[in-house]
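Student: Structure, please.
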Amino acid sequence: MAQAHRSAKRDFRPHRIGRPRKTVEELRTEEVRARLSLTEKQKLTDDARTAGLSEAEYVRRLIAGHKPQGSGRCDPRLLYELNAIGNNLNQAVRNLHAGRTQRESWEELRRQLEEALTKVAIGDVR
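Tutor: The predicted structure is shown next:
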């Protein structure tokens, strides 16, 4: 009985785990070198960073005919600020429905919203 168990164990072959191998056409074996001006290099770096891509991936997508867009990622500090403002808005609305509105709280909320929108518009989140 123990013999059968050992042979069954040897015959067991696990399935391959991970992504499939790339085809010959998908392998990236070629390298391109290009000279850029300082301004061009900085633009490439900035555009790639804005898109959330490496410079190489950014160039590959341009070659493929795609204009890479921003990554859609948001600065965590901005999300924190907007969350805090949202909490204040919820409290203000709750007070409004309860009949306990205070003009000062609405003015403070308006100021916070204007400040957050200005930060988003100019991209200055600190």
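
Student: all contacts plus neighbour counts: C-alpha atoms, from now on.
Tutor: Will do.

Student: all helices of this protein, in order?
Tutor: 2-11, 38-51, 55-63, 76-97, 103-122 (DSSP state H).

Student: could those be laid out in CSV, adding mean neighbour count?
Tutor: Below are those laid out as CSV (neighbours: other CA atoms under 10 Å):
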stretch, mean neighbour count
helix 2-11, 9
helix 38-51, 14
helix 55-63, 14
helix 76-97, 14
helix 103-122, 13
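
Student: doesn't Glu55 make contact with Ala48?
Tutor: Yes - counting by CA atoms under 8 Å, Glu55 is a contact partner of Ala48 at 5.4 Å.

Student: and Ala116, how far is that from Gln42?
Tutor: The span separating Ala116 from Gln42 equals 29 Å under the rule CA to CA, to the nearest Å.

Student: Repeat that for Asn95.
Tutor: Asn95 is 51 Å from Gln42, by CA to CA.

Student: again, but for Asp11
Tutor: In terms of CA to CA, Asp11 sits 57 Å off from Gln42.

Student: now Arg61
Tutor: Using CA to CA, Arg61 is found at 18 Å from Gln42.

Student: Next, the second sequence, to be compared with the first:
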Amino acid sequence: MTVVRRGALLTRAVLGTADLAAAPLVAALENGEAGPLTVPVYRVLGVRQLLQAAVVRPSSPAALRTAGTIVDALHAASMVALALRSRHYRSGAIVQAAIATGFVLSSLSPRTRLVGGRPW
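Tutor: Predicted coordinates for the structure are as follows:
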């Protein structure tokens, strides 16, 4: 497992847990408020992130990793569209697009094996 992919997996699990367990706080931090629509959306996003972290691992078959990358790319694209259409949700959508884009880029990182904790 590469350092980048290990970090992305841990980051996804932490973000998913935060979105699920502290949805009002995360929604308020990203959007400036925790409205009646945003809190459930963040909880659903948290469940999705946790499921994806559990199912799509660096050691998963290529087709499953590709599917995970596609899900992240679609999420990023939908958040860009939301940011362009809604001033109200723009800041949260930009944050979510950046996070999803980061996951897409991490999935494209080269396959450097770790030997003794160091990339070789």
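
Student: Kindly provide the TM-score of these chains.
Tutor: Here the superposed chains carry a TM-score of 0.32, computed using TM-score structural alignment, normalised by the length of structure 2; 51 aligned residues with a CA RMSD of 2.7 Å.

Student: any idea which helix is longest in structure 2?
Tutor: Under DSSP H, structure 2 gives helix 62-85 as its longest helix.

Student: helices and strands around that helix, which ones?
Tutor: Contacts defined by 3 or more CA pairs under 8 Å, 6 or more residues apart in numbering; DSSP states H and E place helix 62-85 of structure 2 against helix 90-107.

Student: dump the residue contacts of the spatially most central residue of structure 2.
Tutor: Geometric centre of structure 2, nearest residue: Ala100, 4.7 Å, by CA atoms, centre = their mean. By CA atoms under 8 Å, 6 or more residues apart in numbering, the contact set of Ala100 of structure 2 is Asp72, Ala73, His75, Ala76.

Student: which ones are touching the third one?
Tutor: Meaning His75 of structure 2. Counted by CA under 8 Å, 6+ apart, His75 of structure 2 has contacts Ala97, Ala100.

Student: what's the spacing between it and Arg118 of structure 2?
Tutor: His75 of structure 2 is 32 Å from Arg118 of structure 2, by CA to CA.

Student: Then Ala53 of structure 2?
Tutor: Distance of Ala53 of structure 2 to Arg118 of structure 2, computed by CA to CA: 23 Å.

Student: Could you do Leu9 of structure 2 as well?
Tutor: Taken as CA to CA, the span from Leu9 of structure 2 to Arg118 of structure 2 is 18 Å.

Student: out of those two, which sits in the more crowded spot?
Tutor: Leu9 (23 against 10; other CA atoms under 10 Å).

Student: didn't the more buried one look like it was pressed against Ala53?
Tutor: Yes - look at Leu9 of structure 2 against Ala53 with CA under 8 Å: they come within range, at 5.9 Å.

Student: Can you verify my assumption that Glu55 of structure 1 contacts Leu44?
Tutor: Yes - distance between Glu55 of structure 1 and Leu44: 6.8 Å, which falls inside the contact criterion (CA under 8 Å).

Student: related to what we said a few turns ago, so what's in contact with Ala48 and Glu55 of structure 1 at the same time?
Tutor: In terms of CA under 8 Å, 6+ apart, Ala48 of structure 1 and Glu55 are not both contacted by any residue.

Student: contacting residues for the residue nearest to Leu113 of structure 1 when sequence neighbours are not counted?
Tutor: Distance criterion CA to CA, 6 or more residues apart in numbering; nearest residue to Leu113 of structure 1, sequence neighbours excluded, is Ile85 at 7.0 Å. Applying CA under 8 Å, 6+ apart, we find Ile85 of structure 1 in contact with Leu109, Gln112, Leu113.
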